[in-house]
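Q: Structure of the sequence below:
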Amino acid sequence: MENIIKKFKISSNSRFDLKDHQTDYADGYTKENSGKILTDLIEKIADLQTELYAANKNALLIIFQAMDAAGKDSAIAHTMSGLNPQGCQVYSFKQPSIEDLDHDFLWRHYKALPERGRIGIHNRSHYENVLVCKVHPEIVLGQRLPGIENLKDIDNKFWENRYESIRNFEKHLTLNGTTIIKFFLNVSEDEQKERFLKRIAKPEKHWKFSSADIEERSYWKDYMNAYTKAINETATNDAPWYVIPADKKWFTHIAISTIMLQVLQDMKLKYPVLDKEEKDKLGEAAELLKGE
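A: Okay, here's the model as predicted:
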């Protein structure tokens, strides 16, 4: 567990470079034993989720970012399979609505934050505003921002302000009881190609593929640069990034679950303890029930 966390964690003390991170790394695990390992991890996470929900003091926000076909949906489905839906909520962010564009770029994400005691999962997130918007700055022009009239206005200072807004947003959340885990699923360009081809070959997967996916693939280097910059600018000790190898989905799921388990354990969760008066009332209630 410790090796996975240390290898993949990017915090304030790190300088992140994608070239240093293998997309097919598996840390000595094998596909054959991955099922049992994942099952054990999920069971332990489920137990801690119950304590999180019962205590109702902290929240956990899990963010997934990745290139298309990196396996975000699969990771969420497999690693969160043991969670109680009552204490968990998943949001998948698409293009912002007209109402979203009438507010600042963090507004719709703030609305989707988990309440105390719950786990919130964001499939894509506020980071799209420094990723896809960085690669396609013309999107920013549609956000009707004061002082932004043309592409020349979207300069380095503009992006630095966005990174700062994100850091402040996440710092505010952590100070108020929300622990943040940020996963970047690091898939290779070759693996993405193979997954696209599999989607095209299977009719039941066609809904997951768009011709626009191929167009976006042509911006691969731009996206890698955008991710590298965003992770370096927003990886903090309180809200670190975890860069997870994504070419082997079975290992991706183990790595994510391992990190989730450790983060929940570090919260030092405890069930609420009743005071003497409430305990006495429980005893009285038990006697009444026995006497029925």
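
Q: Going by C-alpha atoms from here, please, whenever you check contacts or count neighbours.
A: Will do.

Q: which residue ranges form the strands in the stretch 151-292 of the chain?
A: Counting by DSSP state E, counting those that start in this stretch, the stretch 151-292 of the chain has strands at residues 178-186, 241-245.

Q: Take those strands and lay them out in CSV including distance to Ala235 and mean neighbour count.
A: Output for those, formatted as CSV (distance: least, CA to CA, whole Å; neighbours: other CA atoms under 10 Å):
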stretch, distance to Ala235, mean neighbour count
strand 178-186, 9, 22
strand 241-245, 6, 25
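
Q: Now distance to Ser165 too, for the ones you listed, in JSON lines please.
A: What follows is the strands of the stretch 151-292 of the chain, written out as JSON lines (distance: least, CA to CA, whole Å):
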{"stretch": "strand 178-186", "distance to Ser165": "16"}
{"stretch": "strand 241-245", "distance to Ser165": "17"}
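
Q: Which of the ones you listed sits closest to Ile10?
A: Ile10 lies closest, by CA to CA, to one member of the strands of the stretch 151-292 of the chain: strand 241-245, at 5.0 Å.

Q: Let's compare: structure for the following, please.
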Amino acid sequence: MSRTSKDPWLPYRFAGEDAKVSLAAIDPAAKPFSGGSKKQDKERVDALALELDELQNLFYADRRYRLLVVLQGTDTSGKDGTLRAVFGRMSPLGVRTVAWRAPSESERAHDFLWRIHWQVPSAGEFVVFNRSHYEDVLVPVVHGDIDKAEAKRRFAQINDFERLLAEHRTVILKFMLHISKDEQRQRLQERIDDPAKRWKFQRADLDDRKHWDDFQRAYERAIRATATPWAPWIVVPADSKTHRNLMIATALRAALKSLDLRYPDDDPAVASIKVQ
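A: Modelled structure (predicted):
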């Protein structure tokens, strides 16, 4: 993508042409695609969600492509909220979410991408990863479980893996939901204070919060190393929940509109049938 001043995605989209990725240079409170008020943004998201439902139906009928959406971000960055707002209007037929947790003992006995490959989309399917294989180049790096050499090998393996998917007509969209440390503090406190949300809080969230700067650097390295033309990264300012949803829905619509989607050819014999 040409990086001109007229490109609204300029500071946010990384597809391999950038020498450096700086999360500090991207304001988590920015609203580059906002139409004005929170209410207006929500209305636009609702309209986009309906349009995306139609596009997903066409995508599923077409069956020539696959779609993998990666949602990455620190705790409380809004992965679940994105799923509800952007994908919630779509039919369950052809749409699937995978929420990744720490690997099991059996999964750890294989290479780190083994369990991921089982869950990639099939023809005509949308799959959304709530967290992803990128956890294996973030958490172990911050906690010191793997060294720089192993991280570099994993970055290369991820690029090869995603190239394999792309060469089999998988459209890959990777979103890093970028929130500020203060916004995370507020959202964690809301979880603690609300009995209906308290189950989502884990004490480990506070331990990871102590490593905030380390995680930011780990994200920068991961994005820099794995931003490719076939699997670009979009850093989404996510302090605003409505704008986060708007930006992701806009990117998703653009990706689907860029495909030559079409319904299968009609059977002329079916067209003449009259149901009694």
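
Q: about what we covered before: kindly state which of the strands of the stretch 151-292 of structure 1 is positioned closest to Glu215 of structure 1.
A: For Glu215 of structure 1, the closest of these is strand 178-186, at 19.4 Å, according to CA to CA.

Q: mean distance, that closest one to its aligned residues in structure 2?
A: Here strand 178-186 of structure 1, set against structure 2 after superposition, deviates by a mean of 0.4 Å using mean CA distance after the TM-score superposition for structure 1.

Q: rewinding a little: so which of the strands of the stretch 151-292 of structure 1 is nearest Glu277 of structure 1?
A: strand 178-186 (31.1 Å).

Q: Hmm, Lys241 of structure 2 is touching Lys79, no?
A: No. Look at Lys241 of structure 2 against Lys79 with CA atoms under 8 Å: they stay out of range, at 10.2 Å.

Q: Looking at the two, which has the bigger crowd around it?
A: Between Lys241 of structure 2 and Lys79, counted using other CA atoms under 10 Å, Lys79 has the larger neighbour count: 23 against 19.

Q: residue in structure 1 matching that one?
A: Under the alignment (TM-score structural alignment), Lys79 of structure 2 maps onto Lys72 of structure 1.

Q: corresponding residue for Ile223 of structure 2 in structure 1?
A: In structure 1, the residue matched to Ile223 of structure 2 (TM-score structural alignment) is Ile231.

Q: hang on, that match packs against Ala239?
A: No. Using CA under 8 Å, Ile231 of structure 1 is not in contact with Ala239; the gap is 10.8 Å.

Q: between these two, who's got more neighbours?
A: The neighbour count for Ile231 of structure 1 versus Ala239, taken as other CA under 10 Å, is higher for Ile231 (26 against 21).

Q: do you know how far the more buried one is from Asp213 of structure 1?
A: Look at Ile231 of structure 1 and Asp213 of structure 1: by CA to CA, to the nearest Å, they are 23 Å apart.

Q: what sits against Phe93 of structure 1?
A: 122-125 (CA atoms under 8 Å, 6 or more residues apart in numbering).

Q: looking at those residues, which has the most residues close by?
A: Among the contacts of Phe93 of structure 1, His122 has the most neighbours (other CA under 10 Å), with 23 neighbours.

Q: before we move on, which element is the residue nearest the centre of structure 1 in?
A: When CA atoms, centre = their mean is applied to structure 1, the residue found nearest the centroid is Ile63 (1.6 Å). Using DSSP states H and E, Ile63 of structure 1 sits in strand 59-66.

Q: Which element is encountered next along the chain beyond that strand?
A: Toward the C-terminus, strand 59-66 of structure 1 is succeeded by helix 72-79 as the next helix or strand (DSSP H and E).

Q: post-alignment, that next one versus structure 2, mean distance?
A: Helix 72-79 of structure 1 sits 0.9 Å off on average (mean CA distance after the TM-score superposition for structure 1).

Q: Mind giving me the packing neighbours of that helix?
A: strand 59-66, helix 249-266 (3 or more CA pairs under 8 Å, 6 or more residues apart in numbering; DSSP states H and E).

Q: Run through who's touching the shortest one.
A: Taking contacts as CA under 8 Å, 6+ apart, the residues outside strand 59-66 of structure 1 that touch it are 52, 72, 113-125, 127, 177-187.

Q: where along structure 2 do the helices fall?
A: Under the criterion DSSP state H, helices of structure 2 are mapped to 38-62, 79-87, 105-108, 114-117, 139-142, 148-167, 181-193, 203-209, 212-226, 241-257, 268-271.

Q: Can you tell me which of those is nearest to Lys31 of structure 2?
A: Nearest of the helices of structure 2 to Lys31 of structure 2, taken as CA to CA: helix 241-257 at 6.2 Å.
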